[in-house]
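Undergrad: Take a look and give me a structure for this.
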Amino acid sequence: MARRALILVEGHPRGNGLRYVQAAQRLGLTPITLSADPVRYDYLAAEKLEAIRVDTDNLDALIHECSRLRATYDIAGITGFAGDDESVSATVGKLCRHFDLPGPNPASIERCCDKFVQRQLLAEAGVAVPAYRLAADATEAERSAAEIGPPVILKPALGSGSCGVRLCRNIDEVTEHTTYLLGGKHIWRSSPRILVEEFAQGPYYCAEIMGNEVLGISAAEFGRPPHFVFRECTFPAALTDDEYERIADVSLSCLRALGLGWGPTCIELRWTKRGPVVIEVNPRLAGSPTPQLVQLAYGVDLITEHIKLVIGDEWDLRRTHSQTAAARFLIPDRDGILDWIDGDSRAAVVPGVAEVKLYIEPKSPFVRKGDYRDWIGHLVAASPSSAGTEAILQRGVDLIDWSITPFPTLGE
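TA: Below you'll find the predicted structure:
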């Protein structure tokens, strides 16, 4: 009998990739990664996992590779990771349709990944979103910002991980950031289009959804503006019953408006003076360490349950306990060479700390990007109360230290 395989399109270097592989193995599946550059994912070599180099932007090439694998394996399901290119999610949907396997609707995914189209569909459905405009150059961006009224957010119409996203407090900053985005430093995966939108101010929340069920809502804090780099994330958020219901209702309205509702979705919102305003709908599982937080808080393993859905099995989203789990991200305040970082082993044994993970090795160069790549590690903790979890996190963070030597300046 042929071994059952789970095909993973691309991976995730510092996030959920290894967890998907391990969950697949626990379910008796052979994980096989298809990637344009398998070397990106250290865990593939470390775990001696099968990986095949293939152009993952080429649907025909992926179909050919999966057809070849079917001669050896029983392909139980196909899934993948958005990473820094959310088009992977749509590609996975197309592969699933071709091979008659359970999967998301690729057309819905593509509409959702285009943030301008997403905004249009949500607004047409009566979902509260920030005021927005689409700009192709600096003149249009400046005019749009003036119409909306600064401060505004500028972001690529296609993208993820907060890459290229910036708060612009005046027209000069709009011009500056537009010049940066269009000047060749930002990597565009499609024709350059900039979304200019109102800065919706208020606490940030994210609804974690599987299928049409809101599993819970997290809260997060960002580092210093003008960028939006997560500093801390807590699950579940401290909300009143009414606040929870309003966010859940808006989130389910998003699914209906965008034709989603298969598999995982995470919906980002701000609680403003007019209530919950949708910032972004992501047709995928939230990045690491959110799945760990959900599992620590409620006992629901989102990754395992997602794989069950992918292979056509029944999932189980029942909560088995209730705690507060939180993650704190380690973010340096300067660029340079990381001389040393230590204390992670001490932090890992603090009671209540569930995980300490460092992303960067000593002697490595480090340059802040203003997005998720600014993290050099994270800590995860859980306890029966939010105050207890926060105290545990702080004890762990206080044990970790590092030194960065700034890059030499011209003339030194």
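Undergrad: Please make it C-alpha for all contacts and neighbour counts, starting now.
TA: Will do.
Undergrad: What sits closest to residue 327 if chain neighbours are left out?
TA: Take residue 327 and drop its neighbours on the chain: the residue closest to it by C-alpha to C-alpha, 6 or more residues apart in numbering is residue 380, 4.3 Å away.
Undergrad: ok, that neighbour to residue 306 distance?
TA: For residue 380, the distance to residue 306 (C-alpha to C-alpha, to the nearest Å) stands at 22 Å.
Undergrad: can you check residue 224 too?
TA: For residue 224, the distance to residue 306 (C-alpha to C-alpha) stands at 34 Å.
Undergrad: neighbour-wise, which of the two wins?
TA: residue 306 (24 against 11; other C-alpha atoms under 10 Å).
Undergrad: In a helix, that one, correct?
TA: Yes: membership of residue 306 in a helix is supported by DSSP: H, G, I helix; E, B strand; the rest coil.
Undergrad: residues touching the closest residue to it other than its chain neighbours, list them.
TA: The spatially closest residue to residue 306, leaving aside those adjacent along the chain, is residue 263, at 6.6 Å (C-alpha to C-alpha, 6+ apart). Each residue near residue 263 by C-alpha atoms under 8 Å, 6 or more residues apart in numbering is listed here: 103-104, 210-211, 284, 306, 309.
Undergrad: Show me where the chain has its helices.
TA: Counting by DSSP state H, one finds helices in the chain at the ranges 17-26, 42-46, 59-69, 87-98, 106-113, 115-124, 138-148, 171-182, 241-258, 290-298, 302-310, 344-348, 386-398.
Undergrad: Which among the ones you listed is found nearest to residue 154?
TA: Nearest to residue 154 among the helices of the chain is helix 171-182; the distance by C-alpha to C-alpha comes to 7.5 Å.
Undergrad: For the closest residue to residue 281 other than its chain neighbours, give its distance to residue 339.
TA: In space, not counting the residues next to it along the chain, residue 281 is nearest to residue 267; the distance is 4.5 Å by C-alpha to C-alpha, 6+ apart. Residue 267 sits 38 Å away from residue 339, going by C-alpha to C-alpha.
Undergrad: for comparison, sequence B:
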Amino acid sequence: MARRALILVEGDPTGNGLLYVQAAQRLGLRPIILSADPAQYDCLETESIEAIRVHTDDLDALIRECSRLWTTYEIAGITCAKEWVCARVAKLCRRFDLPGPNPASIERCCDKFTQRQLLAEAGVPIPAYRLAENAAEVERAATEIGLPVVVKPAVGNGSTGVRLCRDVDELAEHTTYLLGGKHVWRSSPKILVEEFARGSHYAAIIMGNEVIGIEAAGFGPPPHFVYSEGIFPAPLTDDEHERIADVSLSCLQALGLGWGPSCIELRWTKRGPVVIEVNPRLGGTPQPVQLAYGIDLITEHLKLVIGEEWDLRRMHSHIAAWRSLLPDRDGTLDWISGVSRAAAVPGVADVKIYVKPKTPIVRKGDYQDSLGCVFAVSPTLAQTKAILQRAVDLIDWSTTPFPTVGAGSAEQERQPQSGR
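TA: The predicted model follows:
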């Protein structure tokens, strides 16, 4: 009898992709990764993971490889850990008659302009927005909406290419970056210019049509939107929770979603919850939900992918929080210390470090900027915050700035600088 396998299209070797691999193994499945760059999964060699080179932006190539694998394995399901392949994975599931979301709904959701149109038509509160394809249209859109504005690619994720533009100079600079060949586009270059919605940031974590919980999150310094910290569940009143949940579920209805996981980002503004973005996938990390409620979202998602019934019941009710370790300058990472001491603090659930010493640190203003993350959990919010702060205070690192021609002495350029 052929062994049951799970096909993971473009996992993430250090993030959720690894969690999907481990969850598949716990379910008795053989994980097989299809990737345009299988070398990035060399770190999984000890897990006996098969990574196959495929042009994952080519649906026909994916169909051929899945058909080939079917001659050796029983393919139990196909899924992904990256948003940019979600629509192709949905089409693969449809092609091989496997459980999966509606491909058309995923495609509409992943195009942020189309998403905005559908939400607006359904009466969902969203920021004012315009679509632009050149610098003149970006400038005109910003004038019509009023500065400051958020400027982002119409297709993309992970805050890549997203920036708050507070004046005309920042607007021109970021437009030049996006359209001048530095930004890598996965579709035809189209820019979304949006009103900057001011207020606390939240994310509704949803599986199917059920709101599992709402997370509060914060960002690093502007003009970028790099997540710096989060609390799950968010400290909200019952009324605030209900209003965010109601708006989030109305997004699913407007976009034809409701199969599998989704993450809806909102801001609580003067007019209440305003939807910033709907993501047809799990949020950045599902770990806070598991720590707070005992629900393993990735395992439960995989059960749905392979046609089994999931279990979203809470095992307990704690407060989880996390803090991202964000560098405040570019340079070469000399060392990072205190990790084992931070991990040993009672109540610290995990300390993840994403980079190694001697690695060049070049901040891009997106999710790749983080050096690592610390997770804490306890029965109360105050206790969890105190545990997290104690652990973060134990971690330190040093970076040596890159040499700059004509900018001080060579000795100054080599001087390490620490930062938390």
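Undergrad: Trace the residue nearest to residue 327 of the first structure over to the second structure, please.
TA: Under the alignment by TM-score structural alignment, residue 380 of the first structure pairs with residue 375 in the second structure.
Undergrad: Pretty sure its match sits against residue 351.
TA: Yes: applying C-alpha atoms under 8 Å as the test, residue 375 of the second structure and residue 351 come out as touching, 6.4 Å apart.
Undergrad: the more surrounded of the two?
TA: Taking neighbours as other C-alpha under 10 Å, residue 375 of the second structure and residue 351 compare with residue 375 leading, 27 against 21.
Undergrad: distance of the more buried one from residue 210 of the second structure?
TA: Look at residue 375 of the second structure and residue 210 of the second structure: by C-alpha to C-alpha, they are 25 Å apart.
Undergrad: go on, residue 178 of the second structure?
TA: Between residue 178 of the second structure and residue 210 of the second structure the computed distance is 37 Å (C-alpha to C-alpha).
Undergrad: just residue 45 of the second structure next, same as before
TA: Residue 45 of the second structure sits 37 Å away from residue 210 of the second structure when distances are taken as C-alpha to C-alpha.
Undergrad: Have a look at the two and say which one is more surrounded.
TA: Of the pair residue 45 of the second structure and residue 210, residue 210 is the one with more neighbours under other C-alpha under 10 Å, namely 15 against 10.
Undergrad: start and end residues in the second structure for stretch 205-217 of the first structure, please.
TA: The alignment of stretch 205-217 of the first structure onto the second structure (TM-score structural alignment) spans residues 202-214.
Undergrad: Please point out which parts of that stretch sit buried.
TA: For stretch 202-214 of the second structure, a neighbour-count test (16 or more other C-alpha atoms under 10 Å) marks 202-209, 211-214 as buried.
Undergrad: Now check the first structure for the residue matching residue 241 of the second structure.
TA: In the first structure, the residue equivalent to residue 241 of the second structure is residue 244, according to TM-score structural alignment.
Undergrad: Setting the sequence-adjacent residues aside, check what's closest to that match.
TA: Closest residue to residue 244 of the first structure in three dimensions, ignoring its sequence neighbours and counting by C-alpha to C-alpha, 6+ apart: residue 217, at 7.6 Å.
Undergrad: what does residue 374 of the second structure give?
TA: In space, residue 374 of the second structure is closest to residue 351, 4.5 Å off (C-alpha to C-alpha, 6+ apart).
Undergrad: And that neighbour? What does it align with in the first structure?
TA: Residue 351 of the second structure maps onto residue 356 in the first structure, with residues paired by TM-score structural alignment.
Undergrad: Please name the residues that touch that match.
TA: When contacts are counted by C-alpha under 8 Å, 6+ apart, residue 356 of the first structure touches 344-345, 347-348, 377-380.
Undergrad: Just the buried residues of these.
TA: 344, 347-348, 377-380.
Undergrad: May I see the residues you listed arranged in a markdown table, with distance to residue 132 of the first structure as well?
TA: Formatted as a markdown table, these follow (distance: C-alpha to C-alpha, whole Å):
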| residue | distance to residue 132 of the first structure |
| --- | --- |
| 344 | 43 |
| 347 | 44 |
| 348 | 44 |
| 377 | 34 |
| 378 | 33 |
| 379 | 36 |
| 380 | 35 |
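Undergrad: check contacts around the aligned partner of residue 268 of the second structure in the first structure.
TA: Per TM-score structural alignment, the equivalent position to residue 268 of the second structure in the first structure is residue 271. Contacts of residue 271 of the first structure were listed using C-alpha under 8 Å, 6+ apart, and they are 201-205, 277.
Undergrad: Which of those residues remain contacts when I look at the second structure?
TA: When you map those onto the second structure and apply both residues aligned by TM-score structural alignment, their matches' C-alpha atoms under 8 Å, the shared contacts are 201-205, 277.
Undergrad: Can you add distance to residue 322 of the first structure and give those back as a markdown table?
TA: Conversion of these to a markdown table gives the following (distance: C-alpha to C-alpha, whole Å):
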| residue | distance to residue 322 of the first structure |
| --- | --- |
| 201 | 30 |
| 202 | 27 |
| 203 | 23 |
| 204 | 22 |
| 205 | 19 |
| 277 | 27 |
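Undergrad: Can you tell me which of the residues you listed comes closest to residue 109 of the first structure?
TA: Minimum separation from residue 109 of the first structure among those (C-alpha to C-alpha) is found for residue 277, which lies at 20.8 Å.
Undergrad: Good, we can wrap up now.
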